[in-house]
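Participant: Provided below for reference: sequence and predicted model.
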Amino acid sequence: MLVAACGGPVEIARPPSRDRAACEALADRLPERLADLDPVPFTPEDADGGAWGDPPITLTCGVGVPRGFGPASSCIAANGVDWFAPDDETQDNDSDITLTTVTLTPRVRLHVPATYRGGTLAAALVDLAGPLTETLTAGTRCL
């Protein structure tokens, strides 16, 4: 869940305690700028995530299984990271898209406003691939 209130910091959920160490390591490796977007403040500051741009792209670490994901789901592969997005979001280029890493532990969710679909989204996935694969545990690849 993320919320921006009247220009204030974006709210990002803290990871569960079991994911805290891995999420802290990831947060330390996140890029200062994502897809050439400036960072924006988020709260709580110890949420071990990130926010960039206006409207913000947000990254939340330590999330659950995304809605619609199952054993036969296909993924979007980007630089060694498998991302899942619900079908309704992948088919509607005018809506926000929420991608979740489903083969890394802990899982990470990236919420991308519709305005950034296309080149900015692709650049964001490339920028995140290194920090994600260097700090999180890889599992079985998606279909």
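Facilitator: Looks like it arrived, so ask away.

Participant: Going by C-alpha atoms from here, please, whenever you check contacts or count neighbours.
Facilitator: Will do.

Participant: which secondary structure elements does the longest helix along the chain contact?
Facilitator: As assigned by DSSP state H, the longest helix anywhere in the chain is helix 119-135. Here helix 119-135 touches helix 20-29, strand 76-78, strand 81-84, going by 3 or more Cα pairs under 8 Å, 6 or more residues apart in numbering; DSSP states H and E.

Participant: Swap in 10 Å and give it another go.
Facilitator: On a contact count with 3 or more Cα pairs under 10 Å, 6 or more residues apart in numbering; DSSP states H and E, helix 119-135 meets helix 20-29, strand 57-63, strand 76-78, strand 81-84, strand 97-101, strand 104-105, strand 107-112.

Participant: Buried residues of stretch 120-139, list them for me.
Facilitator: By neighbour count on 16 or more other Cα atoms under 10 Å, the buried set for stretch 120-139 is 120-121, 124-132, 135-136, 138.

Participant: now stretch 21-28
Facilitator: By 16+ other Cα under 10 Å, the buried positions in stretch 21-28 come out as Ala22, Cys23, Glu24, Ala25, Leu26, Ala27.

Participant: Relative to Thr137, how far out is the fourth one?
Facilitator: Relative to Thr137, Ala25 is positioned 12 Å away (criterion: Cα to Cα, to the nearest Å).

Participant: wait, isn't Val108 in contact with Ala129?
Facilitator: No - Val108 lies out of contact with Ala129 (Cα atoms under 10 Å); the separation is 11.6 Å.

Participant: Check it against this one:
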Amino acid sequence: MKFSELNEASWLELQHYLDTCLLPVSGLRGDETPWEATDKIARTGQWLAPIETSFHGRTVTLPAYHYDLSDEGDVTRLNNLCSKLRNTGFAYIIVVCGQPEYLSNEIVADLLVQPMVLDEQPDVDSIRSQIAMLWRKPAVTQ
């Protein structure tokens, strides 16, 4: 589900089942032309779509974190966001990016999904398998 599909009543009713949030990260630097920004965001959407489709009843897609993680402060901000999301009740945090090898292991999400090279297409079966393995492990709590 997308965050905008939930209201207070439905969240209270469904929160137990919607234990995984998907956080898209676009990786914009701010110096892209409009078409370059559109392309980066679309690539992130290509990696996000198969997860949303496959796990519609268990995931909530949150608003995208669009801008660069090039310095330590940005990674810290993203990690703080992941911690806050976990504190709101999400047992699992999956960060999805369409930029090759953009996300670092410093990010405290449960799973990072991203291409290894430019123009790589998502391996839907592999991503599904990684998520299923994630759900077999006990959730991280804070």
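Facilitator: Everything's here; your move. Just so it is clear, the model here is predicted, and its values are computed rather than measured.

Participant: quick one: TM-score?
Facilitator: After superposition, the two chains reach a TM-score (TM-score structural alignment, normalised by the length of structure 2) of 0.31; 84 aligned residues with a Cα RMSD of 5.3 Å.

Participant: picking up where we left off before, closest to Phe84 of structure 1 among the buried residues of stretch 120-139 of structure 1?
Facilitator: Nearest to Phe84 of structure 1 among those is Leu125, at 12.2 Å by Cα to Cα.

Participant: and the closest residue to the closest one other than its chain neighbours, how far is that from Glu24 of structure 1?
Facilitator: Excluding its sequence neighbours, the residue lying closest to Leu125 of structure 1 (Cα to Cα, 6 or more residues apart in numbering) is Ala78, at 6.3 Å. Distance of Ala78 of structure 1 to Glu24 of structure 1, given as Cα to Cα: 23 Å.

Participant: now do Ala51 of structure 1
Facilitator: 15 Å.

Participant: Which among the helices and strands packed on helix 119-135 of structure 1 is found nearest to Thr43 of structure 1?
Facilitator: Taking those one by one with Cα to Cα, strand 57-63 is closest: 11.5 Å.

Participant: Tell me which other helices or strands the closest one touches.
Facilitator: Short answer (3+ Cα pairs under 10 Å, 6+ apart): strand 57-63 of structure 1 packs on strand 10-11, helix 20-29, strand 50-52, strand 97-101, strand 104-105, strand 107-112, helix 119-135.

Participant: can I get these in TSV with distance to Asp87 of structure 1?
Facilitator: Listed next are these as TSV, based on distance: least, Cα to Cα, whole Å:
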stretch	distance to Asp87 of structure 1
strand 10-11	26
helix 20-29	27
strand 50-52	24
strand 97-101	10
strand 104-105	20
strand 107-112	15
helix 119-135	17
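
Participant: Ok, which of the ones you listed comes nearest Gly62 of structure 1?
Facilitator: strand 107-112 (5.3 Å).

Participant: still on that earlier bit, quick one, which of the helices and strands packed on helix 119-135 of structure 1 is nearest to Val10 of structure 1?
Facilitator: strand 57-63 (8.3 Å).

Participant: residues of the longest helix along structure 2 that come out buried?
Facilitator: Longest helix in structure 2 by number of residues (criterion: DSSP H): helix 34-54. Using 16+ other Cα under 10 Å as the test for burial, helix 34-54 of structure 2 gives Ala37, Lys40, Ile41, Arg43, Thr44, Gly45, Gln46, Trp47, Leu48, Pro50, Ile51, Glu52.

Participant: Check which helices and strands that helix is in contact with.
Facilitator: Contacts defined by 3+ Cα pairs under 10 Å, 6+ apart place helix 34-54 of structure 2 against strand 20-28, strand 59-61, strand 65-67, strand 92-97, strand 111-113, helix 124-136.

Participant: Next, the angle strand 92-97 makes with the first one.
Facilitator: Think strand 20-28 of structure 2. 20 degrees (axes from the mean of the first three to the mean of the last three Cα atoms, to 10 degrees).

Participant: Run the angle between strand 20-28 of structure 2 and helix 34-54 for me.
Facilitator: Using the same axes, to 10 degrees: strand 20-28 of structure 2 against helix 34-54 is 170 degrees.

Participant: just the fourth one next, same as before
Facilitator: Using the same axes, to 10 degrees, the interaxial angle of strand 92-97 of structure 2 with respect to helix 34-54 works out to 150 degrees.
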